[in-house]
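Undergrad: I'll drop the sequence and a predicted model, then ask my questions.
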Amino acid sequence: MSLDVFPDQDGAPDEPAGAGAGFRTRVYRDVRLPTADPAVTLSADLYRPVTGRPVPGLVTVQPYRKDFLAGGIYAGPARWFAEHGYASLVVDHRGIGASDGQRRPEFDRDEGDDAIAAIDWIAAQPWCTGAVGAWGMSYAANTTLRVASRRPPHLRAAVAVAHGLDAGRDSIHPDGSRGDLHALANRGSAMLLQQLLPPLAGYADPGAQRRWRARLRTQRPMALDYARSPADDPVWAERAIDGSRIVVPVLCAGGWRDGFTHAVIDAYERIRGPKRLVMGPWGHVMPQDSAHHPVDFLALMAQWWDHWLRGVPNDATVPPPVVLHLDGPVPQWRGYAEWPPPGRRVVLAADGGTLTQAVPDVHCRPPGTHVPDPSVGTLRGLPGLGLGESCPPQDQHDDDLRSLCATGEPTDADLLLAGRPEIFVRLAPDEDGRVVPPARLVVRLCGVEPSGRSTLISTGTLRPDSAAEEHRILLRPVHHRVPAGTRLRIALGDADFPRLTPLSGGGVIRVAGLRLVLPVADEQAGTAVDLPARAADAPARPGAAAPPGWRVERDHTGGTTTVTVAGEVPHTVSADGHVYRLTSLVRAHLPGGSPQAVVTSGTHTAEVWLTTDERVWASASVRCTQDTLHAHGVVRIGAFTVFEETWTAELTREESRVCSSAVTAR
């Protein structure tokens, strides 16, 4: 839609309001938003309430093609907000979908330019009050926080769901380690597929066809950028967001079952403006779409927008600012005045293989020596990673047997853990009297039930950067009740397969001491809070993926471990009437327990039945070994292959950050 006829164009048909809403809606597809580059416009879908009064604007800028999967995530909420009196823009990043230009490297600091362009555009429209909110989930949440740190004058509030400030640490190289499964195999192949597919919005438009074919010729897969930039590359610090620059009100939301729990809470801690934190029992999904205690999150967002964009007095700023879900026999929501909640710290030390409060760490027997097993981690599940919440943690018992463990006596009373547990690992010298830190330390905090089941409470990963004897590992934040009679357990190793790529040269870990510091909240510190359950009229999400098939195969004799996740998005109709179906297969294979031979791969495939009676088939795959990444893409229209290419890049093995010459002697 050209700018010279918009916004006076009234050709979009009115859509009736949903139950409980007050406004009919008009949807304008492919609204062209100007940028600082005259040659580049961004494509947006605009959802406008039919009203003669100006309304506030909402902006979501995302990289997942609004004519494809992103349409299923954001179209429903955008229409819902329009029905409730907000004009909503869903925008493709430049170089994505129907937007012009070349894609920047992912999480580039200049991505905020696109969001600023969208905010400036909607604020300038005569039907907008000039007050704008920005929101998004996952990558779009990162873009939201980035633009908030840029402080555009019309941005008055933000909502960030399931992401944080430092994508390098939180997503691409999890915990500063190499993680081929998510960034390269799964997400890398999924993003390549989106790059390969022809436009689904305005397929027959010559401009859209030229844009697509130019990208096929010139754009390289995003995964190649990750391959060029390992965890230690300073580029990730450059792409991180300075949370202290965020002064607009921000509602942060995340899930205890997600892979970005720490990222959301870290963002909340760093933001300087008015803020709220809601942490639910959710995975990597919108809170209203979760299978675990879904809430009416759109209503919570509308309350946030009403207060900060309209000036409506409501409960958006009424204490408590921190609302946390607590699992247990009677699940509940608890509110706190701060994060972490007030309480005490309980210290346990390993005396041999026993966790005890009786003796100081320095007088304890050494926990022992551990020969790492690269397959440890398969029972942790796959939280987040674009896999929703269908790969939850399992009984940790078998992984515990493959780790160096210290286990406590049954607790006398319940412990309400709220905060970030810490584990201190004191290393012992080798035969030559040297303290040699491993390339990676991975710890799990578990609760062992009377039945013997080992339940995962939290995890932590550290890449030691010094030859110090003692290393502090900060675990992921928790809000978890440990029932009386539970035995706490520390399990230590260097593997978290398949989330982290196995170390190619892991050595023996000699441990002289282990100390666990638990943040135990005061039971009286929290208050009961009611959050609204998912509304009956909440918008359904079209194109939602079926629960993935997750399978772990362990050959206890030969040592081979394989983790497979197969997914499908069943036949879905796009906004333009095309029908598509998606399948995916992600696989991590560790043959014979040999980390040198590990292979991690991902393949995403799409079939599209166009309204022109053409059939498009596209497939994108990424395969990683310890040293090499191979990516392959192919597009067929009917019986003809219109594109096929293979890309290769070198991968950097994860090694110790401490040179052998720098190891201290005793």
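TA: The structure has been received and is ready for your questions.
Undergrad: going forward, measure contacts and count neighbours with C-alpha atoms only.
TA: Noted.
Undergrad: chain center to the host helix or strand of A512: distance?
TA: Using DSSP states H and E, A512 falls within strand 509-521. Counting by CA atoms, centre = their mean, to the nearest Å, strand 509-521 is centred 28 Å from the centre of its parent chain.
Undergrad: what does stretch 49-57 give?
TA: Worked out by CA atoms, centre = their mean, stretch 49-57 lies 33 Å from the chain centre.
Undergrad: nearest residue to P341 other than its sequence neighbours?
TA: Leaving out its chain neighbours, the residue that sits closest to P341 by CA to CA, 6 or more residues apart in numbering is A521, at 6.0 Å.
Undergrad: one step back: list of residues touching the next helix or strand after the strand holding A512?
TA: Using DSSP H and E, the helix or strand that follows strand 509-521 in sequence is strand 527-528. Applying CA atoms under 8 Å, 6 or more residues apart in numbering, the contact partners of strand 527-528 are 332-336.
Undergrad: residues contacting the spatially closest residue to M137 that is not a sequence neighbour?
TA: If the residues on either side of it in the chain are set aside, M137 comes closest to V161, at 4.5 Å by CA to CA, 6+ apart. Applying CA under 8 Å, 6+ apart, we find V161 in contact with 135-138, 141, 252-254, 264, 286.
Undergrad: Second structure for comparison follows:
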Amino acid sequence: MRIRTSFPCETFHEDIRIPLRDGTKLYARVWRPLGGEPVPALLEYLPYRLTDWTAPRDRQRHPWYAGHGYASVRVDVRGHGNSEGLPGDEYSATELADGVEVVDWLAAQPWCSGKVGMFGISWGGFNSLQIAALAPEPLKAVVTVCSSDDRYDNDVHYMGGSVLAVDMHAWAATMLAFVSRPPDPAYVGASWRDLWVERLESVDPFLHTWLSHQTRDEQWRRGSVCEDYSAIRAAVLAVGGWHDPYRDTVLRLVEHLPPDRVRGLIGPWSHQYPDRGLPPGPAIGFLQETLRWWDHWLKDTDTDADAETGTGTGTGTGSSTGSGSSTGSGSSSGSGSGVMSEPLLRSYVSDSHPPATVYPVLPGRWVGDHAWPSPLVAHVPYALQGAPVVVRSPQHTGLDAGRFFPFGNEADLPPDQREEDARSVCFEFEVPEEIWVLGRPRVRLRLTSAAERGQVVARLCDVAPDGASTLVTRGVLNLTARHGRDQVVPWEPGSTEEVLFELNGIGHAFPPGHRIRLAVSSAYWPWIWPQPGSEAGFTLTPSGSVLELPLRAQESDPSIAFEEPEQSAPLGVNFPATLDEPRPERLVVRDVAKGEWRLEVDPRYGGTRVYPDGLEFTEDALETYTINESDPLSARTRSDWSVRLHRPEMPWDASVETHSEITCDETDFITSNEVICKDGDEVAFHRTWEKRIPRTAG
């Protein structure tokens, strides 16, 4: 990582409050050049607290953009951080309307040229796309990273029409803790507690809404830009990682948006900005790459190599082996004619690698496709062979799935899949010569179900000669959603039907001598909440069943290269050592006598840190997933959070404690949520919610 301390522009930053038409003021931090002509504005718009939680990450990129001639603006969503107003559901109509107002307000400032870009990762990437679909006139370009165009089937709530137990609950519980954090008196003054309690009185756990909409209804269509891609007028640079659950959005955006206004980039990364150096790498000079995008769309400047900024499109000679960050003069299309001459989709095809829960760097190569679907990709069928076979997986199948949201931690990725494969029915195909898979594999399976409800899970694994099994990708189908995610059609027990579904996209090279393994299971806990009756499983008839792989021509693009990762100077947050023994990131506990399995997960979002302004911020979380290996109704998830914000010099000491749990019976999900907030030793707020939610599709 190269730390940049000298920039073409001298800059400053200030905290401001952006007024909305209803009188609410949103808290914002602006970095911009000193004096001179008006410049374009870049907006990152999040609920995650700019004065503390995202402050280290913000400092890496916003001052960098300002130093290159932009007003870079970070805004807290209404009801979060130090912004006024009350919080709502994620991507609410109010949040998006506020975002449009912010775009218009920025464009009208005397220091702004009138052109605005939006960027963000995850939540900020989501609402960048959604606000672009509302088409505010000043919004000319977007960089959306690790985001989704489909809030139902490519988010944290549902997968293949099934409830995502692992993140439906974990993220709802996380947001319950996050939304309960207080405003900071160092920024809002003595009214902080009144603002805090007013917010808390309005809180309703996201879980209630998310679980109450188990099919693709209006709740999920709202904000899903896949409903109408033509609504997006801004240019879109869509970025993802093969180890991020949202990467399929990049493939859909480059397919459906006009090719003169979209480019896609998919690397081997996790749910992180590609310049941060978190595994798996290689990291790239992502800020430089996005600067080319902004310069083209917001400044109408040539994006060839530039001696002053070093961000152009020369004939870079970076490595195509993935052994480290590329060097040279930046990303190149070969012709050196600017950012829009790049291939429509630049993607990384990883080499085969042994199973591990973390990879500092994944070897591979970059490929470029000038259309998507690509004429260089052919869908090749692999017919399943053998007699009909019963698939009846133990309910704890899936414990080795890895984290739904890998963040670059040491236990994020799936370990060796041999235990999971043994709990599944497997079909194998020899690899006589190397093949490259790029895109979304799919399966067509002939199933006979013994029950009205259930799910089918397909995993694609790379099996080495020594038997090690590396998970490549996977897909899920709720059997009652086989005719569409917007309807529930129970299976007639004993009947046979053909089901078709896609696996998540991937770029992977299978070498000669390895085997392709398709593993099919009827359970995948805790990713997928099991259906009542699913313990009966189903019968799979290989005759007529097919695995279809998108095989790409083995043509790498050596002209695709990137600069060394570069950021502005870090914030200087201190992470004090503690005497506590760190608990495992992922711990599996088996009660042999009960047949019960428990997965404990420490998400490790941040721990204890001290900020330069004196704020002491401590957070701790533990997620627990429990199931009996033979009983789908035994599924239970729990999340416990504690957060403390302390300013010794004020003094100020506020804390949040939350507890959230889901259990089930045959007809209902049973949810329990609790929030306890303290001002010092005094309880400022305490509420519990108990709710039964009918299992309509889940």
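TA: Nice, I can see it. Predicted, not measured: the structure shown is a model, and the values here were computed from it.
Undergrad: What segments of the second structure are helices?
TA: Along the second structure, the stretches classed as helices by DSSP state H are 55-67, 93-107, 123-134, 170-179, 185-188, 192-202, 206-211, 218-221, 248-256, 286-298, 418-422.
Undergrad: measure the residue opposite G124 of the second structure in the first structure once aligned to P152 of the first structure for me?
TA: Here G124 of the second structure is matched to A140 in the first structure, going by TM-score structural alignment. To P152 of the first structure, A140 of the first structure is 17 Å away according to CA to CA, to the nearest Å.
Undergrad: Strands of the stretch 401-550 of the second structure, residue ranges please.
TA: Counting by DSSP state E, counting those that start in this stretch, the stretch 401-550 of the second structure has strands at residues 425-430, 435-439, 442-449, 455-463, 469-478, 496-502, 506-510, 515-521, 538-552.
Undergrad: okay if I get those strands as TSV plus distance to F617 of the second structure and mean neighbour count?
TA: Listed next are these as TSV, based on distance: least, CA to CA, whole Å; neighbours: other CA atoms under 10 Å:
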stretch	distance to F617 of the second structure	mean neighbour count
strand 425-430	48	17
strand 435-439	42	22
strand 442-449	45	22
strand 455-463	40	25
strand 469-478	37	24
strand 496-502	42	16
strand 506-510	38	26
strand 515-521	43	23
strand 538-552	47	20
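Undergrad: Identify whichever of the ones you listed lies nearest to M168 of the second structure.
TA: When the strands of the stretch 401-550 of the second structure are compared by CA to CA, strand 469-478 sits nearest M168 of the second structure, at 15.4 Å.
Undergrad: Next, report how far that closest one is displaced from the centre of its chain.
TA: Relative to the centre of its chain, strand 469-478 of the second structure is centred 17 Å away, using CA atoms, centre = their mean.
Undergrad: what's the answer for stretch 492-509 of the first structure, then?
TA: 22 Å.
Undergrad: what's next to that stretch, contact-wise?
TA: Stretch 492-509 of the first structure has contacts (CA under 8 Å, 6+ apart) with 174, 177-182, 369-378, 382, 403-405, 427, 437-444, 563, 588, 595-596, 598, 626, 653-655.
Undergrad: Can you go through the residues you listed and name the buried ones?
TA: Among the contacts of stretch 492-509 of the first structure, those buried by neighbour count (16 or more other CA atoms under 10 Å) are 174, 177-182, 370, 372-378, 382, 403-405, 427, 437-444, 563, 588, 595-596, 598, 626, 653-655.
Undergrad: Would you mind measuring from the closest residue to T51 of the second structure other than its chain neighbours to T696 of the second structure?
TA: Nearest-residue entry for T51 of the second structure: G81, 7.6 Å, with adjacent residues in sequence omitted and distances by CA to CA, 6+ apart. With the distance defined as CA to CA, G81 of the second structure ends up 36 Å from T696 of the second structure.
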